[in-house]
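A.B. asks: Prediction below, plus the sequence it came from.
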Amino acid sequence: MRPASKPGFTDAQLATAWQAASLLLGYPDEELLGRRPLLRRAAIALPAPAGTPLTRFLDHLDATPPPDLAADYVATFDHRKRCCLYLTYYAYGDTRKRGMALLRFKQAYQAAGLVLDDTELPDHLAVVLEFAATGDLAEGRRLLLEYRAGLELLCLALTESASPWTAVLDAVAATLPPLTGRTEDAVARLIAEGPPEEQVGLAPYGPGAADSGPVLLPDPVFGGRS
């Protein structure tokens, strides 16, 4: 059964919101900052639950010097495990199960005719949003919903640290159905227990894990089909 979208969003609007969020979760380099006018036009055209927080974050980009943006991004996403952008980390930590989950992400992309180079893991939230927006909207939405608990935990961590990137996560959450009791229970369990800690690496995702080798794609992550 196809998961229901948030009321008030067409598929085209979902794709626009997810593409904008994907870009805004990237490192704030000159290329991203140069896209601000286009991203602002996209945000203004979206329903308010997604468009307003995206516009608020773009206001922050406009008002903050680029070196400060870069330093804040690194401090937030590279130095805080609780703000990890890799969705499977929250459910599996660094365990063998995470390696298999990563492989399932890669296989979902390949089934849509898209491949990912080895410079990025396939569960990075920006990559998943890019796939949902440009590859397979229904499958991308399924992945977001499957890892909704991790997504909510990331949003909570950003909110607690008063991070401006909270607005981007708020926009993503606005495109998804309301939380169910089961997801709320999963979030509570993750808060109480944290990710598993079996330190065995991600070998199941490494070379030989999939049938076909990677193909380098242009930026953004998915720019072509195999």
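C.D. replies: Noted; the coordinates are in hand. Numbering: from 1, shown residues only.
A.B. asks: For the rest of this, base every contact and every neighbour count on C-alpha atoms.
C.D. replies: Will do.
A.B. asks: Quick one: neighbours of Tyr73, just the number.
C.D. replies: 19 (other CA atoms under 10 Å).
A.B. asks: The one 5 residues further on too?
C.D. replies: Counted with other CA under 10 Å, the neighbours of Asp78 add up to 12.
A.B. asks: residue contacts, it?
C.D. replies: Asp78 sits next to Cys84 when contact means CA atoms under 8 Å, 6 or more residues apart in numbering.
A.B. asks: Please tell me how far Ala45 sits from Leu176.
C.D. replies: 18 Å (CA to CA, to the nearest Å).
A.B. asks: In terms of neighbours, single out the busier of those two.
C.D. replies: Leu176 (19 against 14).
A.B. asks: Surely that one touches Pro3?
C.D. replies: No. Leu176 sits out of contact with Pro3 when judged by CA atoms under 8 Å, with a separation of 9.3 Å.
A.B. asks: Excluding sequence neighbours, find me the nearest residue to the most centrally placed residue in the chain.
C.D. replies: By CA atoms, centre = their mean, the chain has its centre lying nearest to Leu125, at 1.8 Å. Computed as CA to CA, 6 or more residues apart in numbering, the closest residue to Leu125 that is not its neighbour in sequence is Leu85, at 5.5 Å.
A.B. asks: What's the local residue count around the one you found?
C.D. replies: 20.
A.B. asks: repeat for Pro7
C.D. replies: Around Pro7 there are 10 residues (other CA under 10 Å).
A.B. asks: Could you pull up the residues touching the residue lying closest to Thr76 once chain neighbours are set aside?
C.D. replies: Leaving aside its chain neighbours, Thr76 sits nearest to Cys83 (6.5 Å; criterion: CA to CA, 6+ apart). Cys83 is in contact with Thr76, Phe77, Leu154, Ala157, Leu158, counting by CA under 8 Å, 6+ apart.
A.B. asks: what about versus this one:
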Amino acid sequence: MSPLPATIPALVRTRVRAAVRRRARLTPEEAEARALLLRLCSLLLQYPDAELASARPELTAAVEALPPSPAAGHLAAHTTWLSAQEPEALERHYVEMFDLRRKSSLYLTYYLHGDTRRRGMALLTLNQRYRAAGWDTAAGELPDHLPVVLEFAALAGPGGGEAPLRQHRRGLELIHRALTDANSPYRHVLAALLTLLPPPTDADRAAVALLVAEGPPNEEVGLDPYGTYGQGEFAPPGTFVPPMPAPATQVPPAAPTATRTEGTR
């Protein structure tokens, strides 16, 4: 594309460039297909409990029925692996990939804000976005959990619904890289998701490299002011570290009873 003439006011040039970059509006059929892809990604990234394991034939059939696309190809690779595994092996692999490794945790605000006060505010903002759209998350799960974010994107549509995914694209890149390094088949689900988002910029790639090298920001403040969510306070993703035991309660000895001594008369 040839550069715009310098005589065009800066504001006009900016708007023209934005129009060039703007994605064409989806047809109803395309929007429906995109929502199905997002919903399948959400299901395939949930914990493979007995209910999900028993639904593997239906999930595989739904993926096979997708129109040909890069995302459909990635999901087919994942469901092929998923169908061949024993349920117990699926559960162990899921826990190892997503519960015991910080670089492939599914809690997106962690990658952007780490363990800082800003993360608590980001969780509040995300939850408010859901409520403003008339959608309430299931109790017991944080609003930045990737399957929750994907379900919201599928329900609310490509504009505001997918905004949290675009905002956390760098975290998604890091998860995909970590799963690829671990040779986990879950990398295919992240790869499918990334094909639905705008391509990464040079700044995105540099930020991901910095995350790999240094990790997210850190601050000893927990998640306040977000506080508790669901059944209790959220512990940042990673290997569980039990709290330090409380010191034993020291019971002071009882004070001696004052005894009145009468002198000898």
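C.D. replies: Looks like it arrived, so ask away. As the structure is a prediction and not an experimental result, all values here were calculated from the model.
A.B. asks: for the residue mapped onto Leu190 of structure 2 from structure 1, what are its contacts?
C.D. replies: In structure 1, Leu190 of structure 2 lines up with Leu169, judged by TM-score structural alignment. The neighbourhood of Leu169 of structure 1, defined by CA under 8 Å, 6+ apart, consists of Ala21, Cys155.
A.B. asks: now do 6 Å
C.D. replies: Counting by CA atoms under 6 Å, 6 or more residues apart in numbering, Leu169 of structure 1 touches Cys155.
A.B. asks: Now name the helix or strand holding it.
C.D. replies: Secondary structure assignment for Leu169 of structure 1, by DSSP states H and E: helix 166-174.
A.B. asks: Pull up the aligned stretch in structure 2 for the very next helix or strand once past that helix.
C.D. replies: Under the assignment DSSP H and E, the closest C-terminal helix or strand after helix 166-174 of structure 1 is helix 181-193. Here helix 181-193 of structure 1 aligns to structure 2 at residues 202-214, judged by TM-score structural alignment.
A.B. asks: for stretch 95-108 of structure 1, same thing?
C.D. replies: Going by TM-score structural alignment: stretch 95-108 of structure 1 matches residues 116-129.
A.B. asks: quick one: contacts of the matching stretch?
C.D. replies: Residues external to stretch 116-129 of structure 2 that are found in contact with it (CA under 6 Å, 6+ apart): His113, Pro143, Asn218, Glu219, Leu223, Asp224, Pro225, Tyr226.
A.B. asks: give me that answer again for 10 Å
C.D. replies: 108-114, 131-132, 134-137, 142-144, 149, 152, 160-161, 164, 216-227 (CA atoms under 10 Å, 6 or more residues apart in numbering).
A.B. asks: Could you list which of those residues belong to helices?
C.D. replies: Thr109, Tyr110, Tyr111, Leu112, His113, Arg131, Ala132, Val149, Phe152, Pro164 (DSSP state H).
A.B. asks: mind putting those in TSV, distance to Arg119 of structure 2 and neighbour count included?
C.D. replies: Formatted as TSV, those follow (distance: CA to CA, whole Å; neighbours: other CA atoms under 10 Å):
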residue	distance to Arg119 of structure 2	neighbour count
Thr109	6	25
Tyr110	7	27
Tyr111	9	26
Leu112	8	20
His113	5	18
Arg131	19	12
Ala132	20	10
Val149	16	24
Phe152	20	26
Pro164	14	20
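A.B. asks: Those residues: which two are farthest apart?
C.D. replies: Within those, two members stand farthest from each other by CA to CA: Tyr111 and Ala132, at 24.6 Å.
A.B. asks: does Ala12 of structure 1 really touch Thr175, like I thought?
C.D. replies: No. Look at Ala12 of structure 1 against Thr175 with CA atoms under 10 Å: they stay out of range, at 11.7 Å.
A.B. asks: Quickly list what's touching both of these two.
C.D. replies: Common neighbours of Ala12 of structure 1 and Thr175 (CA under 10 Å, 6+ apart) are Trp18.
A.B. asks: Neighbour count for those two, which is higher?
C.D. replies: Thr175 (23 against 12).
A.B. asks: Surely that one and Arg141 touch.
C.D. replies: Yes. Using CA under 10 Å, Thr175 of structure 1 is in contact with Arg141, at 9.5 Å.
A.B. asks: quick revisit: gap between the residue nearest to the centre of structure 1 and Leu144 of structure 1?
C.D. replies: Noted for Leu125 of structure 1: a distance of 9 Å to Leu144 of structure 1, by CA to CA.
A.B. asks: what residues do the two have in common as contacts?
C.D. replies: Shared contacts of Leu125 of structure 1 and Leu144, defined by CA under 10 Å, 6+ apart, are found at Leu87, Leu151.
A.B. asks: which residue in structure 2 lines up with the residue nearest to Thr76 of structure 1?
C.D. replies: Cys83 of structure 1 maps onto Ser104 in structure 2, by TM-score structural alignment.
A.B. asks: next one: Leu156 of structure 1
C.D. replies: Using TM-score structural alignment, Leu156 of structure 1 sits opposite Arg177 in structure 2.
A.B. asks: Run through the residues that contact its match.
C.D. replies: For Arg177 of structure 2, the contact set (CA under 10 Å, 6+ apart) comprises Lys103, Ser104, Gly171, Asn183, Arg187, Leu190, Ala191, Val208, Val212.
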